[in-house]
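Chemist: give me coordinates for this.
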Amino acid sequence: MSRASTSRRGSDSRPELLSPAGSLEAFFAAMENGADAVYCGLPEFSARAKAKNVTFDDLGHMLDYAHERDRKIYVTLNTLIKEAELPTLVRTLADLEHQGVDAVIVQDAAVWRLARTHFPGLRLHASTQMTIHNAAGVRTLEKLGFSRAVLARELTLEEIAALRKQTRLELEHFVHGALCFSFSGQCYFSSWLGGQSGNRGRCAQPCRRRYRYQQQQGYYFSPNDLCAIDLLPELMAAGIGSLKIEGRMKSAEYVAAVVGAYRQVIDAAPAQRKEAVREAKQSLKLSFGRLPTRGFLTGPRPTDIAVPSVKGATGRFLGEISAAGRSSITFKTRDALHIGDRLRVQPHSDQAGTAFTVKTLSIGKRSAKQAPGGTLVNVPSPFENRFKKGDAVFKVSSRKAFTLSDAACRRRLKGAPPRPLPVSLSVRLQNGQLQLKAQSGEVTLERSFDVSSFEAQNNPLNTETLKEVFARGGDTPLELAELHTADLPPVVIPPRELKEIRRTFYGELAGLIARDREQQRRSHLEQAQAALLPEKEAAPAKNARLTVALGSLRDLHLLNDPAVDRIIVPLVPHRAADIAAGVAKLRNRREQVTWDLPFILFDTTWQQARDAVHALVSAGFHSFRLNNLGHFELFNGVREQETLKLTAGYRLFSLNTQAVSAWKDLGIGEVTLYPEDDRENLAALLRRDTGVETAITVHGQIPLITSRIHIKGVRSDRPVVSDRDEKYIVQSRGGLTTISSETDFSLIGHLAELRATGTERFVVDLAHVGAFSPRGKQILAAYAEDRPPAQTSSFNFERELV
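Modeler: Here you go, the predicted structure:
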């Protein structure tokens, strides 16, 4: 049963300040420094799996504590879900609805479908992982029953303001913290290197490492940290209702400093805002982040968002190690250093840094409790022979950190009173009986109590007296919201009797409510569990059909190959003339062509794409591959709607049968399964009948990162190389940057195994090499023989997707 809570903002127009709470300590830091709401994760299904996260027991007490103060708590379920995890997801949703969380933050369509169908008490927020970047995407969320969209961080203020005018949905945007180089939800870099998927909350952050381009070392894929504190009026004017701070992996100290700074600016009167921003920026210097940038808010081509010469590490740079002993380091500190400060030493290689707390330090041969900036210091290290001369030293937190142990946090939480449930009460006194009728949610209770009544000499029984008695819930979590009384006779009832009636009546009502809520939880859970698809008997596909994805229309004659059933061609909105010319060549092959929609369509090009779609439909084409929620509206008003053949591309995330069923609900007839997936999960999904045709990409170049960030001076003719000699191609086209491995993804060599699972269609993507190039011909020949092509990777297929 959900419970709406009132924001501490009251009825004013100030936006919600939304803070991370990656630990109980950070939760209290947010509460004490002015957050209107926090977002936190559970041990499962959180995009920050490495955060401490919270238990269900913690969450219940946190909700009591927050709601008592008119604050809100949103729970992140913003990862992709494997098939075997669906039963756990269902139990989680049932428990969250029962707990009365204020909203859940969603990436996977499975969570949306299960919540919409079986857990109506849950409010849904669309995670930034859903890559919502245009008005059509937001309007689609509105139709799907979401209450809020967390917009992509790549939007400008101008784009946000234009989007705001086209929807009534709540809009949330990040204003502070770490930025991803890629559009959120569209990065496969970490997973490609070792199966640790950013879309499952386990990003290993390879973008933060150092790379080499033409012998020039640099942090090419490491953005600086977002700081929009001086743009808050512009964000509010653009229509952002929730200002979100990133940082569930960050310390409570970070949360306290950043929340406090933003609270100060939000609450400042217009005349004092300039001074408030100045003071807040001084406070933010203590939050130990990277260099600040406004990101894309001020324009689509920021020059300060990613600077290759700037290290990707967080914290305040103190200096480089000048001497490294077996268990100590010596360096000249740029900043004051105290016992209790926490340091991280970052090696010159692209390996992760190592953190430790300063227990003792010395200046020369003298022990000291602190050292001023500019001092050469020696600090003992708890790690033997770990560090080297030249390694960088960063301060990541100070001795003045917000400190509260987990045990102290839990003691404080358990002191919070249970959230009161509102009661509407009607009272009548008739024939010596006090007749009560109460309603709370779906529960109604009527009871009559014999009472002793005496003719009143003064102060007869009245509404105010009854309100005073029944306002208190006693030992029950009940709160009088409304009181209705019939005409009351001029009598007095002993206060002791009224209090006893209240105790008995409220006790029974609270019991009924508890049983009703538990029954509702059980009912919703059982319905959702029954809706999960059972395994079916395997029906091997004798000859899965072949689709080939092309890079342009010039390879259309590949359809003359009898082995090729269908081709996929990119739909480039601004090249309508080329599309029209290509259409003329196709004659009677229209049914064999699927047009692939660009998954990033900012509002400035969305109408062009819509016009192109309508022109193609008018020319007799009906098959389109959708790659973002904003694509569904492209087909509004198409006369031949019933003849459309819509396919979900892999960027719409189909990792489980509930997601596949969600796309089916939205009119999709075929889904391309997720290339990041592993053998076990693919088989588990395909063992269940969704009623939707499935396709698997068995060869292609995986764009590990897709970004709006331009990397100055880096071109596609030379690779960017890691310290491990892994090579990556950087391409810029149409205002977007993609980073791909020189090594192709391929499941060729496993085709017989995939056919045995019942796969109905294979997709070979040759857009990057061309179907008739030597490499393209080699790949198609390998496909025909089910022989692994040289220099390819099976991605996560043969290892677990974590």
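
Chemist: only C-alpha atoms for contact and neighbour calcs from this point on.
Modeler: Fine.

Chemist: so who does Pro87 touch?
Modeler: Shown in contact with Pro87 (Cα atoms under 8 Å, 6 or more residues apart in numbering): Gln529, Leu532.

Chemist: which element follows the strand or helix carrying it toward the C-terminus?
Modeler: Pro87 belongs to helix 86-99 when elements are defined using DSSP states H and E. Once the chain leaves helix 86-99, the next helix or strand it forms, by DSSP H and E, is strand 103-106.

Chemist: report all helices and strands that that following strand contacts.
Modeler: strand 72-77, strand 124-126 (3 or more Cα pairs under 8 Å, 6 or more residues apart in numbering; DSSP states H and E).

Chemist: ok so, going back, compute the inter-axis angle for the helix holding Pro87 and strand 72-77.
Modeler: For helix 86-99 against strand 72-77, the angle by axes from the mean of the first three to the mean of the last three Cα atoms, to 10 degrees is 170 degrees.

Chemist: in helix 86-99, what counts as buried?
Modeler: Within helix 86-99, the residues scored as buried using 16 or more other Cα atoms under 10 Å are Leu86, Leu89, Val90, Arg91, Thr92, Leu93, Ala94, Asp95, Leu96, Glu97, His98, Gln99.

Chemist: just the closest of these to Ile696, please.
Modeler: Closest to Ile696 out of the buried residues of helix 86-99 is Leu86 (21.4 Å), distances taken as Cα to Cα.

Chemist: look up how far Arg116 lies from the closest one.
Modeler: 15 Å (Cα to Cα, to the nearest Å).

Chemist: could you do Ser654 as well?
Modeler: 18 Å.

Chemist: for these two, indicate the residue with more neighbours.
Modeler: Counting neighbours by other Cα atoms under 10 Å for Ser654 and for Arg116 shows that Ser654 has the greater number, 30 against 17.

Chemist: residue contacts, that one?
Modeler: Counted by Cα under 8 Å, 6+ apart, Ser654 has contacts Val660, Val671, Thr672, Leu673, Tyr674.

Chemist: I'd say Thr657 and Glu83 touch.
Modeler: Yes. At 6.8 Å, Thr657 counts as touching Glu83 under the criterion of Cα atoms under 8 Å.

Chemist: okay, and the common contacts of the two?
Modeler: Overlap of the contact sets of Thr657 and Glu83 (by Cα under 8 Å, 6+ apart) consists of Leu685.

Chemist: what's the span of stretch 124-141 from first residue to last?
Modeler: 10 Å.

Chemist: what do you get for stretch 108-125?
Modeler: Terminal residues of stretch 108-125 are spaced 12 Å apart (Cα to Cα).

Chemist: what's around Leu597, how many residues?
Modeler: Neighbourhood size, Leu597 [other Cα under 10 Å]: 22.

Chemist: surely it is in contact with Ile568?
Modeler: No. Here Leu597 lies out of contact with Ile568, judged by Cα under 8 Å, at a distance of 10.0 Å.

Chemist: just the strands in the stretch 151-300 of the chain please.
Modeler: Applying DSSP state E, counting those that start in this stretch to the stretch 151-300 of the chain gives strands spanning 170-177, 211-213, 216-218, 225-227, 242-245, 292-293.

Chemist: to compare against the first, here's another:
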Amino acid sequence: MKKIEILSPAGSFEAMIAAVQNGADAVYLGGSEFSARAFAGNFGREELLKAIEYCHIRGVKVYLTVNTLVKEAEIEKFIEYVEFLYESDIDALILQDIGMASLVRRHWPDFEIHASTQMSAHSLEDVRLLESMGFSRVVLSRELSIEEISHISKNCGVEIEIFVHGALCICYSGQCLMSSMIGGRSGNRGRCAQPCRREYSLIRADGSKVNAKGSYLMSPQDVCTADEIARLAESGAVSLKIEGRMKRPEYVAVVTKIYKKALERHARGESILADRQYIKDLYSIFNRGFTKGYLFGKVNAQIINTLKPSNAGVYLGEVAYYDRQRKKLGIKLEDGLSKGDGLSLGVSVGRILTGRIIKDHAYAGESIEIDFIGEAADGEKIYKTSNASLLKSAGQSYENGIESVKIQLSARFEAMLGEYPKLTLTDSDGNKASAQGSKAAEKALKVSLSEQKVKEQLEKLGNTPYSINDFHMALEEGLSMPVSIINEMRREAVEQLNDMRAVRHRGRTSRGVSAIYEAGASGGKGLGKNSPKLRVKVRNAEQLKAVLGSTNFKDIEMIYYESIEELADAIEIASAAGARLVCSLPRIMRNWEYSGFKRLMGSGIADFQTGSLGQLRVACENGMTAHTDYSLNVFNSFSVNVLSGYGAKTVCLSPELRLDEISEIAERNEADAELEALAYGRVQLMISEYCPVGTLDGSCGESRKKAACKNDSTYLLEDQKGERFPVSKDGSCRSIIYNSKAVCMLDHLEEMHSSGVDVLRIDISLEEPKLAAEIVKAYASTIKNGYRLDAKALEVYASLKEQGITKGHYYRGVE
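Modeler: Here you go, the predicted model:
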């Protein structure tokens, strides 16, 4: 069995030190470029080099996040940055962009790459495709259960990494466009504005609001699995990842130490529960409420915290009274309190008073007073949101150059009369550092040098990351030697050892940046040479009938059909009309759902719209025709080339791209696949295993009851600005949240086509059948009329504009 790794976050140099000094086996951090946590401290190039050296000397690996989507215009800069990282001795890159992953594998084949959780790998089939691309590790989606993780680990040839502690995303990572669409800050570009932590109301079809306890309807609790360390260790995952690159160093210190100790206890056959203080410390350092998450079967109300999106703290007690005149707050404590602790009332504790006695600490059961100016009601619950003593002890574990974790060395000291003494230090990796004394050993006139004295001097390694646990002496009796020479030898050997350990990957040489940038093409296929193709996405048979009944089927090249339950009827309807039907698969397909996919391939349909890498792999390996959806986050021509290489006939581009950025892709695209873009429809902003409808207005609070599902696609999430986002679901009862406005490019179709888009997609899956048919007819007639809107098309456009439409990112883009 491979050693299980504790992987800790490092959002700053100080946090990196905190992780290393508290037992992390590896750290993940972001550079100042291409990192998915653009608002973390991150590391400039000089600081990054120092961080790598610091970690490597101490036996800790460094994984660098280059896990954002890369635009065509940024590829040359990306290549230069990877070249720098390669030469810097980074142990592995964490990547999201499949195009950039293919580039790295091609030009730096010995550079280890890990698939970010932003790649949405949630099935064995996803992992197998990533393995075939050359990834050595895959970070699985947080939604998977421990059983699924075990199944994947046993049936693939890559390492598996899982998140075990910290913040949860309510949406599958890599599938969230909400921050991007409502505020222009793309989570896929490292700038997530955390819209899931904002306040919302859930609105029924009749306009009434669901009475929810709290207003943070999309804000999940933090995951905490320290007391499940045994099951985690036996899951087959080799890396247990702690979330938190935006957290303070003390947080990193506390959480790293606890998970490391838990893993060590498990290895010794002990239980983490032997010390409940560990779990209490996890609550104290930061929590939004804790859940064991999807890992251990928790769903809906068991993962959400509608009351507070930030640190919940630890329950301290209730307000006994508030004396405004004396400016004193009385509290009956149910937990300990210390001077300097932070409270949910927005204050830091100064004096603690019991009668006339002033003290720094008080204990559970005591009634105390604190100085207070503000607002507080009798009986109000108070929470301790920061623990001064815990923060202090956490800081002491890594501050002031302390070396808390020691590397064991073997030492050999040799000294013979008339010869120069020699010291050899050897570490467990086989590195050997040797130092020779500056003066030959002499015969002692009085007190001779003893082995004990040599040992004492060599053990003076306090300010280094080393300790000696194995001594070998070849010391001739009756010798004399200044202690200063032994000390010099020790220092020299340690410096040599540091130099050896600092470089883990010897032999890395420059690949030459100028020779690398090819962008997968030399001139592309030309822009807008042929008429654009029109494809329509519908959800059900009613929409399908309406569209085919009002539009010449020859004007529509293909129809993407979503409702798998009604697929047989849809095939019949389309066949009768002479239309080509494509089965639109759900974006998320877990391991057990692939059996249904394989049955579909024998149902008389040969075209599939694929929303995941695994679906693409299975479809093409079984001789089906695949058209990839925008959920695959294609941002550059390299990604187009990768998907085309796996068999995709159509590649839908990300809706986060501007038209000029699409042009840049098209100009360099020589792949066989056609380029598709959304010309009409509501963008799917989130897909989630959490159902706000069933949780807040149904009977699915602690389990998913598909038969009793109330999500009939009529509910809306309303934000504080009054924007309303439709809440729907897929065939497996996953929630899908759509944008409040539909993208409508009816009046800009010529620009879309001339930018290099081969296929214009009209998504009417949320529209009433009559309007759906009118929209499709308007688009078809506009294309036939040379992009001129006729009277009926203008009428449709005016109606849509009145309802509220958007141009999406086609003109504004994302940073």
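
Chemist: which part of structure 2 lines up with the helix holding Pro87 of structure 1?
Modeler: Alignment of helix 86-99 of structure 1 against structure 2: residues 75-88, by TM-score structural alignment.

Chemist: that stretch vs structure 1, average offset?
Modeler: Following superposition, stretch 75-88 of structure 2 is found to deviate from structure 1 by 1.3 Å on average (mean Cα distance after the TM-score superposition for structure 1).

Chemist: do I have it right that Cys156 of structure 2 meets Leu129?
Modeler: No. In terms of Cα under 8 Å, Cys156 of structure 2 does not count as a neighbour of Leu129; the distance is 10.2 Å.

Chemist: okay, the two: which has more neighbours?
Modeler: Set side by side, Cys156 of structure 2 and Leu129 show more neighbours around Leu129, with 19 against 14, by other Cα under 10 Å.

Chemist: got a list of what the counterpart of that one in structure 1 touches?
Modeler: Applying TM-score structural alignment, one finds that Leu129 of structure 2 aligns to Thr140 in structure 1. Each residue near Thr140 of structure 1 by Cα under 8 Å, 6+ apart is listed here: Leu629, Gly630, Phe632, Glu633.

Chemist: kindly write the PyMOL command that selects the buried subset of those residues.
Modeler: The buried subset of these, as determined by 16+ other Cα under 10 Å, is captured in PyMOL by this line:
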select buried, resi 629+630+632
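
Chemist: could you tell me which of the contacts of Thr140 of structure 1 remain contacts in structure 2?
Modeler: Among the contacts of Thr140 of structure 1, those whose aligned partners also touch in structure 2, counting by both residues aligned by TM-score structural alignment, their matches' Cα atoms under 8 Å, are Leu629, Gly630, Glu633.

Chemist: aligned partner of the first one in structure 2?
Modeler: Structural alignment (TM-score structural alignment) places Leu629 of structure 1 against Leu613 in structure 2.

Chemist: so that match touches Leu124, yeah?
Modeler: No. Assessed by Cα under 8 Å, Leu613 of structure 2 is found out of contact with Leu124, at 10.4 Å.

Chemist: in structure 1, which helix is the longest?
Modeler: helix 495-531 (DSSP state H).

Chemist: compute the inter-axis angle for that one and helix 86-99.
Modeler: Using the same axes, to 10 degrees: helix 495-531 of structure 1 against helix 86-99 is 160 degrees.

Chemist: could I get the strands of the stretch 151-300 of structure 1 as a markdown table with distance to Lys727 of structure 1 and mean neighbour count?
Modeler: Shown next, in a markdown table, are the strands of the stretch 151-300 of structure 1 (distance: least, Cα to Cα, whole Å; neighbours: other Cα atoms under 10 Å):
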| stretch | distance to Lys727 of structure 1 | mean neighbour count |
| --- | --- | --- |
| strand 170-177 | 29 | 23 |
| strand 211-213 | 9 | 20 |
| strand 216-218 | 14 | 15 |
| strand 225-227 | 26 | 24 |
| strand 242-245 | 34 | 24 |
| strand 292-293 | 28 | 20 |
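
Chemist: out of those, nearest to Ala29 of structure 1?
Modeler: Per Cα to Cα, nearest to Ala29 of structure 1 of these: strand 242-245, 13.2 Å.

Chemist: quick one: that closest one to structure 2 mean distance?
Modeler: Compared with structure 2 after fitting, strand 242-245 of structure 1 deviates on average by 0.8 Å (mean Cα distance after the TM-score superposition for structure 1).

Chemist: which residues touch that strand?
Modeler: So strand 242-245 of structure 1 is contacted by 15-20, 170-177, 258-259 (Cα under 8 Å, 6+ apart).

Chemist: farthest pair within the residues you listed?
Modeler: Glu170 and Val258 (23.1 Å).

Chemist: picking that back up, closest to Arg472 of structure 1 among the contacts of strand 242-245 of structure 1?
Modeler: Distances from Arg472 of structure 1 to the contacts of strand 242-245 of structure 1, taken by Cα to Cα, are shortest for Glu16, at 31.1 Å.

Chemist: what do we get in structure 2 for that closest one?
Modeler: In structure 2, Glu16 of structure 1 lines up with Glu5, judged by TM-score structural alignment.

Chemist: who touches the residue nearest the centre of structure 2 in this structure?
Modeler: Nearest to the geometric centre of structure 2 sits Thr117, at 4.7 Å (Cα atoms, centre = their mean). Neighbour list for Thr117 of structure 2: Gln96, Val138, Val139, Leu140, Ser141, Arg142, Ser173, Gly174 [criterion: Cα under 8 Å, 6+ apart].

Chemist: aligned partner of the fifth one in structure 1?
Modeler: Using TM-score structural alignment, the equivalent of Ser141 of structure 2 in structure 1 is Ala152.

Chemist: was I right about that match contacting Asn134?
Modeler: No. At 9.0 Å, Ala152 of structure 1 does not count as touching Asn134 under the criterion of Cα under 8 Å.

Chemist: who has more neighbours out of these two?
Modeler: With neighbours defined as other Cα under 10 Å, Ala152 of structure 1 and Asn134 compare such that Asn134 has more, 27 against 22.

Chemist: list the contacts of stretch 175-186 of structure 2.
Modeler: 118, 120, 187-188, 191-195, 631, 656, 684-687, 739, 808-809, 813-815.

Chemist: now which of these would you call buried?
Modeler: Applying 16+ other Cα under 10 Å to the contacts of stretch 175-186 of structure 2 flags 118, 120, 187-188, 191-193, 195, 631, 656, 684-687, 739, 808-809, 813-814 as buried.

Chemist: what about the residues you listed, which are in helices?
Modeler: Per DSSP H, the subset of these in helices is empty.
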